[in-house]
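# this one's sequence-less:
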């Protein structure tokens, strides 16, 4: 029994360096992306995260044209493209009749189309798949260094603006009256979103990176209303899904990034079912208690 468990859960990571590298990259990404996802969910900006994930594609495509599959060129391009789309959508929303969500959707769709067009016309179908779905099992030293650096910077920056983000989530109008940090905190937060999406882009690809940010936060929201435990649950869900997704990828020859997101999807659906059952049980128990008191 012990040998079977070792072969199933430990051996893939102890015998193959590409598996241990993938696990390390996904875990550090979970450490930074999951808390960002919690704040995105609380601020009702989940779809903004999805839009920004697609908005980084043209910048990464330009980096690909300049330097091929260079980690740093595609990272810099992705960050620049994400920031440009965020600023343009905000500018258009403030100086026209367009809503911010519709302007962001318009710009991210244009960015996605431009990025796919550039890569598909100048690269191969393999390059396009690499960009869209990531290369989780092919993370090298440069990629791991980049992911770890972004996770460290993101965690420290989030700690600095943590109080401002909490106040903005709870009562944005009150926060504007007592502090001038609202605008700065908002843009720092958007920059952190872009950074983590660019990091996720290297590991999970453009189409999957936002899943590791939003789904753990959505699961955590079912189980607690307290921010600290919510962040912890989101991180644990993301880490567990990365571990299980990589093991599924290894044992069943599945694509790693979709496998990770499918595990997260399973946790989300399971949480819905369990919470529904808990609520039904609680209502039934309450009605029985009230009925007993009435009879008495």
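Yes, it's here. As the structure is a computational prediction, the values presented were derived from the model and not from experiment.
# please count neighbours and contacts with C-alpha atoms only from this point.
OK.
# gap between residue 55 and residue 254?
27 Å (C-alpha to C-alpha, to the nearest Å).
# ok, residue 102 next?
36 Å.
# please compare the first structure with the one that follows:
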């Protein structure tokens, strides 16, 4: 009975918990595959920078319309796309590399977004924008997350082959096809869409966590890209469920609880993972030395 009350009872009894779990599953389905490609393309920190880049757009939507989901979502999309385009253009017309230009935009975006929210809102509003509130998801928020995740999965399926080819051998892709540039731009758009989906639930600061940490977990359990995507998605769902249970049973905020649950899985994977896990490498080294 205690096990039921802890693991199942909150979702059976409270609708807001079921909504939060549904939102987490939708975010995992759309965000985890994107996170895998971010990791394989060595763009994990780019994802973090883009998460902060959407903040000014979200803040402008909040400034004009308050906590209106549609306005904040559209503002985040516009800001994310604008930063991605400007950073790419700046990297091509100057000696500055794309990661450095993104870092500059990220710092400016974070400061500008916090300033805009602070002008009209309270500290509670600022915390809502920065850290989200997955326990307060309504029908509109769930619909936005579900639509964005569906679009993300559909477009990923279309550009899957060039994305994989670019991860494995980008020079070969440029030799045999011109689809690499379009696939790269489409992928950056999907990163923005995934982050905008996550900000309502986890905030602009933590949304990237449910993309990158599950991808890192998958890296220690599979060498195959499709296997990584499946494992990352399952890890994201498990982290969301565990975080919600932890949040319900304690005073830990739901967003940080989800990310901390993913961090625990990440540490376990680093230690015990079947692909380059610390203990497995030591066992293999000891076997070779013997």
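All right, it came through fine. Quick caveat: nothing in here was measured; it's all calculated off a predicted structure.
# tell me which of residue 55 and residue 254 of structure 1 has more neighbours.
Per other C-alpha atoms under 10 Å, whichever of residue 55 of structure 1 and residue 254 has more neighbours is residue 55, with 34 against 14.
# show me what contacts residue 221 of structure 1?
residue 230 (C-alpha atoms under 8 Å, 6 or more residues apart in numbering).
# state the helix or strand in which it lies.
Per DSSP states H and E: residue 221 of structure 1 is located in helix 211-223.
# same question for residue 99 of structure 2.
Per DSSP H and E: helix 98-120 holds residue 99 of structure 2.
# mean deviation of the following helix or strand past that helix from structure 1?
The helix or strand immediately downstream of helix 98-120 of structure 2 is helix 123-131, counting by DSSP H and E. By mean C-alpha distance after the TM-score superposition for structure 1, the fitted helix 123-131 of structure 2 averages 0.4 Å away from its aligned residues in structure 1.
# helix 98-120 and helix 123-131 of structure 2, what's the angle between them?
160 degrees (axes from the mean of the first three to the mean of the last three C-alpha atoms, to 10 degrees).
# tell me the residues of structure 1 aligned with helix 123-131 of structure 2.
Residues 125-133 of structure 1 are where helix 123-131 of structure 2 lands when matched by TM-score structural alignment.
# next, the buried residues of the matching stretch.
For stretch 125-133 of structure 1, burial by neighbour count (16 or more other C-alpha atoms under 10 Å) applies to 127-128, 130-133.
# and which of the residues you listed is nearest to residue 261 of structure 1?
residue 133 (11.3 Å; C-alpha to C-alpha).
# I'd guessed that closest one sits against residue 210; true?
No. Counting by C-alpha atoms under 8 Å, residue 133 of structure 1 stays clear of residue 210, with 11.6 Å between them.
# before we move on, back to that, who touches the helix holding residue 99 of structure 2?
Outside helix 98-120 of structure 2, the residues touching it (C-alpha under 8 Å, 6+ apart) are 46, 49-50, 52-60, 62-63, 83-84, 87-88, 90-91, 125-126.
# how about stretch 208-220 of structure 1?
30, 33-38, 40-41, 46, 49-50, 53, 132-133, 197, 200-201, 203, 230-231, 233-235, 237-238, 257-258, 261, 264-265, 267-268, 271.
# how about 6 Å then?
33-34, 37-38, 50, 200-201, 230, 233-234, 237-238, 268 (C-alpha atoms under 6 Å, 6 or more residues apart in numbering).
# okay if I get the residues you listed as TSV plus secondary structure and distance to residue 121 of structure 1?
TSV is the format used below for the contacts of stretch 208-220 of structure 1 (DSSP: H, G, I helix; E, B strand; the rest coil; distance: C-alpha to C-alpha, whole Å):
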residue	secondary structure	distance to residue 121 of structure 1
33	helix	32
34	helix	35
37	helix	33
38	helix	37
50	helix	25
200	helix	24
201	helix	20
230	helix	43
233	helix	42
234	helix	39
237	helix	38
238	helix	35
268	helix	38
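# most neighbours among these, which one?
Going by other C-alpha under 10 Å, residue 33 tops the contacts of stretch 208-220 of structure 1 with 34 neighbours.
# which position in structure 1 pairs with residue 50 of structure 2?
Per TM-score structural alignment, residue 50 of structure 2 is aligned with residue 52.
# need the contact list for its match.
Residue 52 of structure 1 neighbours (C-alpha under 6 Å, 6+ apart): none.
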